[in-house]
Structures are given as C-alpha cells and as structure tokens.
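[1] No sequence on hand, only this structure:
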C-alpha cells in the first residue's frame, strides 16, 4: 500500500504490532473517510488511522503513541461541526484513533434504568436497545444514525430533547476512560446518587478528547412514553413564540419534550432535500411542539385546550395537530430537512448560539439587522431549540459568489454574530463544542482565572500535550 509521507516504516510496523494490520490504515484510500467531516467544510491529514478493537488495544495504542511522541486525535462518528476530530492544523502530525470497532452494548438493566455501552456504539443502536426493553434513551440528534455515544459524551451533545431531559452530561451516570498514560479509569457504578468527592466523569464530558479517550459510557434510561402529541404552529413573530413557550412551560409543565422554532425563510432549505415538503402553516414563524408521557395522561386534551387558549389570545395564528405518528414524522422532517438542505447548498456561516430564553427575539433581531446592513446579499436563517435558549443563526452566501470569497466574508460575519451574542451575555457554543474552528475566540474570551483552571486540568492529565492538540486549546504554550 501507499504509505503517508509523514510516517516511517518502523513506526508503522510498531503500530501494526500492537493493533494488527486490520487495525491500522496509513494509505490515502484507507484514511480518506476519517479525514473529512459530515458538512464537507473541513478536511485534514493524519499519519495513520488506528482502529483498536478492544479497550486493551486502546490502552496499548495510547502507550505506544506516548512512547513515540505521536499526537492522538480520538474520533467517534465524525459528525461534529467544529473540526474537533480532524487534524486541520497540527504541524507535527497526529494519528486518528477511531472508536468504531468498540461497538457493543454491554448491559441493558431495565430494572435500574441503566445501559452500558462501548464508546463506539452508534446512538441509534443504543436508543433501539433501550426501546427493546420498553425504555427510552432520550438523546436525540439529526446525526443519531451515525454519531457514536463516546463522541456524544466527549462533546456534551444536546439535541431536541434538552428541554426535558438535559444535555448529554445530564444523562450520563458513569464513564470509562483511557488516560493519556494508557491507564484505565472506570467510573461505572450504576448509582444515580454518589456524593463521594469530585465527580470525575464531568471532567471528561465536554472535554472533546483533550484529556483522555472515552471507551465506555453508562447512561440513564427512562420509561418509554406511551403517549406523544405533536403540533405544528404558525405565529406572527419570534416574540410571540417565546411568549407561547413561557405559557406552555407553565400550562404543560414537564410534559413538554420539545419546543422548536423555525423562521419561515428556512422552508426553502428543507425543500432542497424533499421538493414535496409543504409547511402545515403559513406564518413568519413556525413552532414545533411535542408533549410526551409514559403515564395515563390525556395529552391530547391538554394540548388542544392550551392551543385553543393561545389562538383565542391571538398568540397563535394557525395550528395543525398530528393525527398519526406518520404525520408527526412529517412535521419533524421539516426541521431535520432544513439542516440537510443547508449542507446540500454548500458553504455557509454556521453558528450555534445560546442566550437567556427572554433574549432570543433580541438576538435574532440584532443578527438580522447586522446581516441586512453589512452583508445585504447574504440570506439569514434562524431556527433552534428555543426552549433551552439555543438558536442556530446561519447565513447563506449568494449562489454566484465564489467559495474563497464566501469563506473570507464568512469569517467577518461569524465575528459580527459572536459580538452580538457576547454583548447579550450568551455563548458562542450551545451544543456543538469548540473544536478547532472556535478555539481562538473561546480562549480569548476566558478570564485569567478560567484559563488557569482549565489549563491546570490539561497540564495535569496530559502533560505532554499529546491528546487532541489544536482542539479546545490553542497550544500548550498558551495553556502554560
């Protein structure tokens, strides 16, 4: 095979000695799918791709890489959007360590509502395993058919059910992690409550592979909902949508499992994926609301009565209730399709902003005004989870603008949007993480004491800076 120009035959032989030939790819064809992200925006390089088939092989690979001084980039399903698992700028080169072969469900304990799985398990497989025991694992993402649970933990994934069930860190009971020196730490216990000192798993959740490699995940399960009601609504403004959310949060309480808002301008993107998609309502702002319960609660009456009151107050201009599971899926296909449509259209400015829920209308209004004044030929798109303060405000370039110019202007647009969210006291990353694309702005925005604390963690656990260099931290020199 053709060897990557940066790896020596001796190093390749050493890696194959630990993992076998099937566990190492060092040729262009064998590495290709590990070196680009789902969006197509980012492409990188690697000395080799390592594919350990057991936790022991992960440990052996990490020890060997440490001895050889090879930087390591842990990789799950590679569905991230911030280049967290792709080397797009580490000058010394690195190996990618894919967890895809660690893909077993270890345990489903329906009595204790616990599931244990290898880090490489695809999220959908975990959801299916839970459902087979009449349980629910509620983490729900557009990429759930290909993303892996270890990556979900490492990036603290969010998704459409955060409003009710929380982020990935709220769903994780324990982790198993290979540390940068190759030692294995297991935090599995099955305990929902354990107040014995530091909660070490939280250090690794959201650390994006910079402190160790997650090899196993223990998660919470919930009773499978027996009733689900979904409605697609039309409203006059984002202000009305947030007012509706406040009222729904009180009127429907914790039965709300999702509350999505979509600017009507996004519909064209969904039709790029399916030209037959037709919005159930005609209005400037669309809302997708879902209630669910595992108990004998009349959700239909609750939702109908709530919406009747909202219509009577002229808060909702139009409403369509799903009459079947298929119709509910059709509603959700609009939300999922607009994301796929953006990727299909090509390069665009992609943000993942969060603010206080009450500031969502202000964020969208200021962002739209900024684009209209500074970049009037670009097309803003606003949608998001809303109920948890997360808005994806994306901006599409003119179709006739060359991609290099689009990307150059995109940097300026992104900076302007970050200025707006920072002025509102918000976050530049609600759920996608920092990766390599946001690390400089992230680091620049930290207070000195914050830098010192996260730097101390990094330097203590990974003193040689071999774990995912370039991700999260600009450089070890900056951290020190």
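    On my side now, so go ahead. If you're wondering where the values come from, they're calculated on a predicted model, not measured in any experiment. Numbering: from 1, shown residues only.
[2] switch to C-alpha atoms for all contacts and neighbour counts from now on
    OK.
[3] Name the residues of stretch 461-480 that are buried.
    Using 16 or more other CA atoms under 10 Å as the test for burial, stretch 461-480 gives 461-462, 464-474, 476, 479.
[4] Specify which member of the residues you listed is nearest to residue 347.
    The shortest approach to residue 347 among those belongs to residue 471, at 21.9 Å (CA to CA).
[5] Comparison target below:
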C-alpha cells in the first residue's frame, strides 16, 4: 500500500472540482481527540454539502491514492478520527450535511443526514411525538454518522439496543466513490448480504456514511428514576432481575455506580449534588419508561420494598419531580467528566457476561492491587454487561508517575476479560488505540475475514488507514 499525501497539487486539482469553500485548512479541532492521546495531521479538511460532493471527493482520493479520514463530531475515545504519521490525509467532515430529510411518524422512522447531531435527531423525534432512544453524554456534539460508524451504545442499550439496532437503512459512499443508495425504511428486506451492518461499526474504514433511516419509538407516557444502595454487585444483578419481573422491558436503564466515582465527583465537581451524605460502596440508578395509566413512582416503590425484603437494597431515593430525575442523571453523566479531571492511568471499556460480572470485578480489583496501589472506578451499563473499569493513581499522585505500569494494567484487565469470554471494547470501538488488542484477543478467523473484506472494498487502503486493522 503506497499512499500519497494530500499535497498542494492534489488539493488544487480537487478544489477545481468542488464548490468554492468546500476545502479549508485543518483547524486544531480536526486533529485532536477528547483525551489528548492522539495528535493528528491533515493536508486539508473537506466539508461537502451533498452526497454527490462526497462521492467526487472520495473518487478523486481513490484515483490519487490519498487517504480519507471521515470525521463526525470528534468525540470518539480510541483515536479513530486521527492519523498521526505517514502521508498527510484528507479529513472529510460531514458537518454541513445536517438535514433531517424526512420524519414518518406512522412508520416510526426518521431519515437524517450523517452530520446531524444526535440531539438534533432526538428533538426532531420529539416534535413528531416520538422517541429516538440513543442517548450519550456527548449528544450535543456527536453526529449520527459517527454514532453509526462506531456502533455507539449509551445508557438505553438495555431496552433499545446499540446504534446498529436502531438503523434500517444507509446511504453511503464506497471507497471507489460510488454511492450506495441503501436508504430503505423497510423492516424486512431479505435480499442478500447486509451491507448496512457491515458499514455500521467499521469506523470509516469501509466507506463514508452520508445518511441513515432510523427507528423511532412511542414516547413513554410516564418516566421514573431512582437511586438505590445495594450491598454488592451480585445484589445489583439480582435487583435487575427483580425489576424485570415487576415491569418487564419497561426498564430503560440500569446503571452501576461505585463509591470511587462519587468520591471523584465530590473532589472535583462539588457543584454536582450527590444523592447520599455517606457515599455507598455500590449503588444503582434505575430508569423506567411506562405506558399510559401506569405510575412509575408506585412501580419503583414496589421494587424498592421487594428488594428491601430480599436483602438486595438497604436505602434509596425515588425522584419526586422531573428536576430530581435530572439531578440523579447528572450524577451518573458527570462521572466521566470527574474521571477526566482526576486523570486516569488506563481507561477500559469492557463487557463480560452478566452472570460473571461480580466475580470479574472482585478478581480484577485483586489483580490490580498486585501491580500497584491504584484506585479503580468501576461503573457503567450493568444491564447490558458493559463496564468502564478505569484505573487511577493514589490520591495526591500524578498519573505520569505510573506510566511504567500502563502495559501491565492493560494486559491484566484484558487477559481477565478474555478468560471470562468478554470483549475488550464494548462500545467505544477499536480505532487506532486498540488495534493491537484486536490482534491479540480477536478470533483469527474473524480477523482474516475482516482483512479480506477490507481488501475487496478498499484495495488501495485509502479509507481511514490504520483504524480497526493495522495498516500494511
């Protein structure tokens, strides 16, 4: 694979093909990622306004063998949006393609361009008295195209699934510049290989998503939220089963919160009101979305009383207003911000089977204590088995003092995840940060198939080189 830089000669020729103002010098925001672990480079940033312009850009890059780095909201956490070395690529930003092309309430479908912010899609659904349930802390800045390219998860996966589960059809530009018109709104379309699901989660390595048809849902008539203290992770899992016994699939989120995360909030974000004066070792945030005529407060009280009787909860708070619901969710959504302020040594986005979670957490704590006196903040989406298992230096110490331990920590956690038949990347993707992990822990047959697919669709290797699969 011999790629060429997006140099002045290439950019001059490309500029003649495109409307004025499509190409721009790369501002720093296009070359950074949120955690500051990658510093990218680019010859220019292209900001097309239509799928036809995207097609022209990608076709020109394919002919000149210039790398293309699709760019959404820039909120990815594994370096998928940055290229650090090699010939300077062309960054392709979808930010000008933000249109909501259609809302079909009777079909429970919305069609949006890839540059539309997640919050914009949510608001368009609300206007149609519908719900688009994908919910992320970055929803004001992340884009639908990026959500699909990374198969984003979030807090509502338990009930509604990942981004993949919310997509019916795609419009995309393939690595040769051809436009795939797969923007179907059909629920049933059994016509061969599923190119939609191939592109979702491919992180821009197989093409550029330009628009999507997305599933909408009826809005819950009544919502309720509670935070409950549990004596252990095992008790939290038993409580989840109890919640489902009471309300079935009406449980929208079930989030595990560790004492360390609340302590980080108290230390770094005192403006966030914590629910308990004494920080519990383990607590869960439970969110329900019920139908007309159902009372979420009564349902949560019945759950609490049953949990109390079974020894699964010891205390709790049920939100009495929308403002209090917002307070509870602010606690959960502020934990990653507090984590960032503290400064982690290693951040792990992992998943393991539900029945193994408690054992995994305890064994992991013990294994990490053998390496160093670390603080571990274990929190996340307990209902779908996704934990953020993040490691921090002792209080008062700088994470840089433990750079020598990074590889040991990663290997210890990932080896343990593999032993429990889990995944080293639950919702953040592979990007460039975890390419080596995929090679170490991925199934070799799957990896070979992935490389064959990449070679077939992108023989020149121009699409986001080095993301997901190592660049030759």
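    Received the coordinates, thanks. Predicted model only: the values in this text are computed from it and were never measured.
[6] ok, back up a step: now, which of the buried residues of stretch 461-480 of the first structure lie within helices?
    461, 476, 479 (DSSP state H).
[7] As a check, name the ranges of all helices in the stretch 351-480 of the first structure.
    Listed in chain order, the helices of the stretch 351-480 of the first structure (DSSP state H, counting those that start in this stretch) span 360-374, 403-423, 439-444, 448-461, 476-479.
[8] so where is the fourth one in the second structure?
    Mapping helix 448-461 of the first structure onto the second structure (TM-score structural alignment) gives residues 444-457.
[9] on that earlier part again, in a markdown table: the ones in helices among the buried residues of stretch 461-480 of the first structure, plus distance to residue 275 of the first structure.
    Converted to a markdown table, those look like this (distance: CA to CA, whole Å):
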| residue | distance to residue 275 of the first structure |
| --- | --- |
| 461 | 51 |
| 476 | 49 |
| 479 | 49 |
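[10] Residue 217 of the second structure pairs with which position in the first structure?
    By TM-score structural alignment, residue 217 of the second structure lines up with residue 222.
[11] buried ones in the match of helix 448-461 of the first structure?
    Under 16+ other CA under 10 Å, the buried positions of stretch 444-457 of the second structure are 450, 454, 457.
[12] cool, stretch 287-303 of the first structure as well?
    Here stretch 287-303 of the first structure shows 287, 288, 289, 290, 291, 292, 293, 299, 300, 303 as buried, counting by 16+ other CA under 10 Å.
[13] which other residues reach that stretch?
    223-235, 241, 252, 255-262, 331-332 (CA atoms under 8 Å, 6 or more residues apart in numbering).
[14] Next step: the buried residues of stretch 287-303 of the first structure restricted to helices.
    Residues of these located in helices (DSSP H): 299, 300, 303.
[15] any idea how far the last one is from residue 292 of the first structure?
    Right, the one you point to is residue 303 of the first structure. From residue 303 of the first structure over to residue 292 of the first structure the distance is 11 Å, taken as CA to CA, to the nearest Å.
[16] Same check on the second one?
    When CA to CA is applied, the distance between residue 300 of the first structure and residue 292 of the first structure equals 10 Å.
[17] and if you look at the first one?
    The gap separating residue 299 of the first structure from residue 292 of the first structure is 7 Å, by CA to CA.
[18] how about stretch 90-101 of the second structure, aligned to which bit of the first structure?
    Using TM-score structural alignment, stretch 90-101 of the second structure pairs with 95-106 in the first structure.
[19] residues of that stretch that come out buried?
    In stretch 95-106 of the first structure, counting by 16+ other CA under 10 Å, buried: 95, 96, 97, 98, 99, 100, 102, 103, 104, 105.
[20] Hmm, the second one is touching residue 50, no?
    This points to residue 96 of the first structure. Yes - the pair residue 96 of the first structure and residue 50 qualifies as a contact (CA atoms under 8 Å) at a distance of 6.0 Å.
[21] how far out from the middle of the chain is stretch 173-184 of the second structure?
    Stretch 173-184 of the second structure has its C-alpha centroid displaced from the chain centroid by 24 Å (CA atoms, centre = their mean, to the nearest Å).
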